[in-house]
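A.B. asks: only the shape, not the letters, is given here:
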């Protein structure tokens, strides 16, 4: 769109023969008005309500909290009317706002995402998408243009306020709508055309408005569910669907009820349960009611169905039902025993598994799908991931499947997904039973039961209508031993988007983790340090305020006065939260270790390796490793630093590889899932390995420590590349398999963080310190880790002397630095 400033400037030129320019609203990043209809309930109309539809042409969800849809009639002296919005428009998705209902029409809108009471004109007016809920006051095109709250705007008929020329005049039977491409040329007449209204909500549901709509087809629930993931009745109207209500969701934006046919068929592939979606309306049914329902069968995806990586949920929408009787006995639940869910996750389809016949005895995803919307139950379920801010937790139905010593379930290979892991949410109102706050290893005692559904966030989910009591197994946060005088301790810690605006509580918790749990390491590589104003995207890249607040918190926690080294990135070039400018950096304790400062390091300059008297050194310290290499596009650049400990040189490289964003989910409809983000991490691993190899080629006895959040597993191609040739050793792989984790995702304890060392250091002692990932109360979502080592001098006799001193320190229990 043309800039608002340019139009505002042009607006002052109103002389003979010229009129004020039409509005050209500054658009939102991704979401626009896509359809407007004001004829609902009018004479000749089929639809009963007016509506406004939004669409998101971006590649990320667009939050609508604080936004409104507003309407200005075309008549003189009219005022703007507003309908406040909540929720979000999914990437590639739509969002439906229902407005006033007329006396006529016969077809209701699909379940709206927001509801207002504005009576739109069928033929003329202006609709705007506004950041804010207060009614606009502008009455002319130029005035509306200068209001920065207006993000998109369409005037139709003889509207005075519009972009360019007004859109065509709609009617009681037609709406105005953008083309599917959502083209926005600043001219409403070019962008919108009149046609039959096609209201579509965030679930992709629409409403036929033509004559002669088909009559519902009688169907049983197991016929609707079918023997694959997609219902044979998809997008068809069904009737005479009978069952007993087993659970009701009475809050949130996805309300509805589940019902189950008490007379199942003999096919184990077909579920007997079905969810009836009622949107933001609480259904007037109770558990135990026998109902007969009709509605349209839909496959719900959380985003655009054509491009979704996720599985769908078969549900009944636009439903009507009759309660035949109350207090009926519920159909029995499926009791989940340890051996019931298969160990294999899914068939190797080489693409989508949706059309494949279900094999619930062979594959876990098929097992859950064959019980979709049925009641399942599990007894004394062990928690394998802590409760979170979304009121979710994870349990295992297979307690002997790859258990960790601390109660989790460890992920050890792409073909070793822990299929017993099940997400639990609650449909019990929280004022009746608050959602439990639990840690890994706790237990939901007794029975936890409820309908099971697929969720894009976490896979199959038990929506508990009965929630077991939480038993605290008193999991303790780990502490590591303090390094001895002759040991150098190097730790790595992802501090999760740390910014000055974060609470003092978070800073204190992180600081105590460094001082108490990590025993004040000599060097700490930090990941996710944000700039001085956090996620505000205003060009600020310095992070000295963030680091000063953190080091001050460490002192307040009883720790040393750490110094720091880092290099500010180029604004918005290193990925992460927009505006945050996350980077890696070093903290070091100058009482124990010295940093060798060499000038020349910058956001774009590349550190090199130089040799002096047979010893390797960095050309810059700190210095970034090949920052202009395309491997680091939109990703953090590694930072190399040269340290001296007890007269011995140690090279530490801080890292934060690109995230797994864009990968297909392990539980999605594509099996095996595509891990597209791995390509960049392999390139990053190649650059890092090459740099480490140059250090070791310059000095075979070089002490090299590469540490950080590599965003990948110990069995991944990226780690295979890093460790190929034997120059670097990944220390996580030296631990027993059950202890190889530093992060918990969707109930799977797994590795993202690593410390790798060259062959030169001696007495290498490595520890992952579990103090975050397994706990509901966490300062970061990552666990830190630490390595203690004796650096080599490159000369056997001095090394033996250092080893002897360290042995004496160990015998005498000394921990203070030597004088």
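C.D. replies: Yep, that arrived. The structure presented is a predicted model; accordingly, all values stated were derived computationally and were not measured.
A.B. asks: alpha carbons only for contacts and neighbour counts from here, please
C.D. replies: OK.
A.B. asks: which SS state does the residue sitting nearest the centre point of the chain fall under?
C.D. replies: The structure's the chain has its C-alpha centroid closest to residue 457; by C-alpha atoms, centre = their mean the separation is 7.8 Å. Under DSSP: H, G, I helix; E, B strand; the rest coil, the three-state class of residue 457 is coil.
A.B. asks: quick check: it vs residue 810, distance?
C.D. replies: Remark: distance between residue 457 and residue 810 (C-alpha to C-alpha, to the nearest Å) = 49 Å.
A.B. asks: cool, residue 374 as well?
C.D. replies: 61 Å.
A.B. asks: neighbour count: these two, which is higher?
C.D. replies: Using other C-alpha atoms under 10 Å, the more surrounded residue of residue 374 and residue 810 is residue 374, with 28 against 14.
A.B. asks: the more buried one against residue 270, yeah?
C.D. replies: No: taking contacts as C-alpha atoms under 8 Å, residue 374 lies outside contact range of residue 270: 10.6 Å.
A.B. asks: neighbours of residue 463, how many?
C.D. replies: 25.
A.B. asks: tell me how far it lies from residue 374.
C.D. replies: For residue 463 relative to residue 374 (C-alpha to C-alpha), the value is 10 Å.
A.B. asks: where along the stretch 501-650 of the chain do the helices fall?
C.D. replies: For the stretch 501-650 of the chain, the helices defined by DSSP state H, counting those that start in this stretch occupy 504-512, 544-556.
A.B. asks: redo those helices as a markdown table? Include mean neighbour count.
C.D. replies: Formatted as a markdown table, those follow (neighbours: other C-alpha atoms under 10 Å):
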| stretch | mean neighbour count |
| --- | --- |
| helix 504-512 | 19 |
| helix 544-556 | 19 |
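A.B. asks: okay if I get those as CSV plus distance to residue 707?
C.D. replies: What follows is the helices of the stretch 501-650 of the chain, written out as CSV (distance: least, C-alpha to C-alpha, whole Å):
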stretch, distance to residue 707
helix 504-512, 18
helix 544-556, 19
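A.B. asks: try this one next to it:
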């Protein structure tokens, strides 16, 4: 969680000291934690001062901007909707320990991590605290074990107007209600399978429902909007790194034994076990995949989001990406790259050229034993295509001139729209490389599709490299608004419609034209944007041809999902398509996206 830097005037002395501690000083318990938590998502006592609230300390957070502790009432009520635990925000390092029996005078607050306007749920907590330690070394309340059968498959309730905050919690009916009813309490998950790998912030995702929508390699598939995977839960750690390093886990690994601690909620992962104990890591054994080499009469195309690649990146990143292209992707004939930055990366100084970035990558591929790729791209207008400020990310075509030729047609620029003409009865681009409709508002602050005309074994092939607008601003699956609003979807639908119209213009000239559209579309195979892109049958989304358990290119919050796509026109029959899992499932990854390869016979 991220915290505001200021605090109120009440309790300033306590905050300045971390906590005001008066050992052995008891106070009358007038309000219990379950009274504060209430049976909805918002406390009935929000904004009120409470005194003498009793409980046992279950966890202490001494790092970050959200310092404080959790404590729990060892004498619960009989209402399953009311939590018995709560977080006490101290702002400075707490001076209590796990097992301390305490009473707390404080103000009841509702905190929206990341801001209420993002749609996140709130955390009921105590702020501006004065804490009295009554005794130490007490037994901590036993954790609630999250067993698969106890977690509802239904994810969230629905509400008129969308806001579920006022609804009475139904923990036996909805997973979000169950987790909210346990907010701040000590919980446990046993023998938990990892479904989201360890990230740079020492976080990972596990599932408490191991049989729910499993992937072929140990993850959890996200199949549709209406049925989010309810067993996913994030794991962080309260254990000092001097005592135990956070496990470096990949998808399919297992935390054997018990992982337990207070149940928190944060903007970066929703409900989270902030663990005092983490199970031992057992490898699931997944390995990076390798696709087969294309045959002589097959044209192999790949798409790969290389995650803000810039010359300033360490050589090890270039080497790892190059090894992926050469060894895991088996040196495709054409590689559509996304997120190639300009020559000085995120420095925002007007530079838009990317020849140094691409040249360094091509050299790394050659050093890894790959072909001597050539390349084509169009520089964007400075700071107009979104992405990291100053980075000027764009799509780039790499191609192996020993296998395929690029049909250079002058006239393409960052602001001019590519068109289609007829030459000798066949479709031809008016510019190659070119950009699709760059002045259309659908592409504002977003990458414009890059189109190239290639020749393979005498046959013309049209390739469109894409990077649709990101999901920034969308409400999360665990939003307090259900169903969550996907605000960014509106622009992706417009982008898809624009590109669909361009492909139709190609096929109107030559219905047998070989068209391949590929790249990071930032949306799911079942989304309205993909339906708009494939409208009229002009393109087929190849991810839908795979078995359901293999339909993913990305891992987000423990969901194995599709963001990257390869689509082909009807003339390209029987494409051989493969998502090559080398990144998204692994703790150590070169990019956060998995590349994919299609082999076709034009």
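C.D. replies: Yep, that arrived. Being a predicted model, the structure only gives us computed values, none of them experimental.
A.B. asks: so which of the helices of the stretch 501-650 of structure 1 is nearest residue 519 of structure 1?
C.D. replies: The minimum distance between residue 519 of structure 1 and the helices of the stretch 501-650 of structure 1 falls on helix 504-512, with 9.3 Å, by C-alpha to C-alpha.
A.B. asks: what about the closest one, distance to the chain center?
C.D. replies: The chain centroid and the centroid of helix 504-512 of structure 1 are separated by 24 Å under C-alpha atoms, centre = their mean, to the nearest Å.
A.B. asks: kindly report the same for stretch 475-484 of structure 2.
C.D. replies: Distance, stretch centre to chain centre, for stretch 475-484 of structure 2: 15 Å (C-alpha atoms, centre = their mean).
A.B. asks: quick one: contacts of that stretch?
C.D. replies: With contact meaning C-alpha atoms under 8 Å, 6 or more residues apart in numbering, stretch 475-484 of structure 2 is reached by 118-121, 156-159, 162-165, 176, 228, 270, 474, 485-487.
A.B. asks: go again using 6 Å as the cut-off
C.D. replies: With C-alpha atoms under 6 Å, 6 or more residues apart in numbering as the test, stretch 475-484 of structure 2 has contacts from 119-121, 158, 162-164, 485.
A.B. asks: filter these down to the buried ones.
C.D. replies: 119-121, 163-164, 485 (16 or more other C-alpha atoms under 10 Å).
A.B. asks: how about these in CSV, adding distance to residue 583 of structure 2 and secondary structure?
C.D. replies: Output for those, formatted as CSV (distance: C-alpha to C-alpha, whole Å; DSSP: H, G, I helix; E, B strand; the rest coil):
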residue, distance to residue 583 of structure 2, secondary structure
119, 30, coil
120, 29, coil
121, 31, coil
163, 36, strand
164, 36, coil
485, 29, coil
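A.B. asks: about what we covered before: quick one: what's aligned to the residue nearest to the centre of structure 1 in structure 2?
C.D. replies: Residue 457 of structure 1 maps onto residue 268 in structure 2 when the alignment is built from TM-score structural alignment.
A.B. asks: in a strand, residue 81 of structure 2, correct?
C.D. replies: No: going by three-state DSSP, the assignment for residue 81 of structure 2 is coil, not a strand.
A.B. asks: what about the residue mapped onto it from structure 1, how many neighbours?
C.D. replies: Aligned by TM-score structural alignment, residue 81 of structure 2 pairs with residue 269 of structure 1. Residues near residue 269 of structure 1, counting by other C-alpha under 10 Å, number 24.
A.B. asks: same check on the one 10 residues further on?
C.D. replies: By the measure other C-alpha under 10 Å, the count of residues near residue 279 of structure 1 is 20.
A.B. asks: also residue 687 of structure 1?
C.D. replies: Residue 687 of structure 1 has 20 neighbouring residues, counting by other C-alpha under 10 Å.
A.B. asks: work out for me the element it sits within.
C.D. replies: Element membership for residue 687 of structure 1 (DSSP states H and E) is helix 678-698.
A.B. asks: returning to that earlier point: what's near enough to touch the match of residue 81 of structure 2?
C.D. replies: If a contact means C-alpha under 6 Å, 6+ apart, then residue 269 of structure 1 has 227, 358, 370 as its contacts.
A.B. asks: do that again at 7 Å, thanks
C.D. replies: 227, 358-360, 370 (C-alpha atoms under 7 Å, 6 or more residues apart in numbering).
A.B. asks: thinking again about what came up before, nearest to residue 565 of structure 2, of the buried ones among the contacts of stretch 475-484 of structure 2?
C.D. replies: residue 485 (23.1 Å).
A.B. asks: distance of the aligned partner of residue 354 of structure 2 in structure 1 relative to residue 600 of structure 1?
C.D. replies: Residue pairing (TM-score structural alignment): residue 354 of structure 2 is matched to residue 543 of structure 1. From residue 543 of structure 1 across to residue 600 of structure 1, the span is 19 Å (C-alpha to C-alpha).
A.B. asks: same deal with residue 797 of structure 1?
C.D. replies: Remark: distance between residue 797 of structure 1 and residue 600 of structure 1 (C-alpha to C-alpha) = 36 Å.
A.B. asks: cool, residue 538 of structure 1 as well?
C.D. replies: 26 Å.
A.B. asks: ok, residue 618 of structure 1 next?
C.D. replies: The separation that residue 618 of structure 1 has from residue 600 of structure 1, given C-alpha to C-alpha, amounts to 11 Å.
A.B. asks: same thing with residue 546 of structure 1?
C.D. replies: 23 Å.
A.B. asks: show me what contacts the nearest residue to residue 256 of structure 2 once chain neighbours are set aside?
C.D. replies: With C-alpha to C-alpha, 6 or more residues apart in numbering as the criterion, residue 256 of structure 2 has its nearest non-adjacent residue at 4.2 Å, and that residue is residue 191. Residue 191 of structure 2 is in contact with 254-258, counting by C-alpha under 7 Å, 6+ apart.
A.B. asks: where does the equivalent of residue 191 of structure 2 over in structure 1 fall, secondary structure wise?
C.D. replies: The alignment partner of residue 191 of structure 2 in structure 1, by TM-score structural alignment, is residue 380. Assigned by DSSP H and E, residue 380 of structure 1 belongs to strand 375-385.
A.B. asks: give the next helix or strand downstream of that strand.
C.D. replies: Per DSSP H and E, the first helix or strand lying C-terminal to strand 375-385 of structure 1 is strand 393-396.
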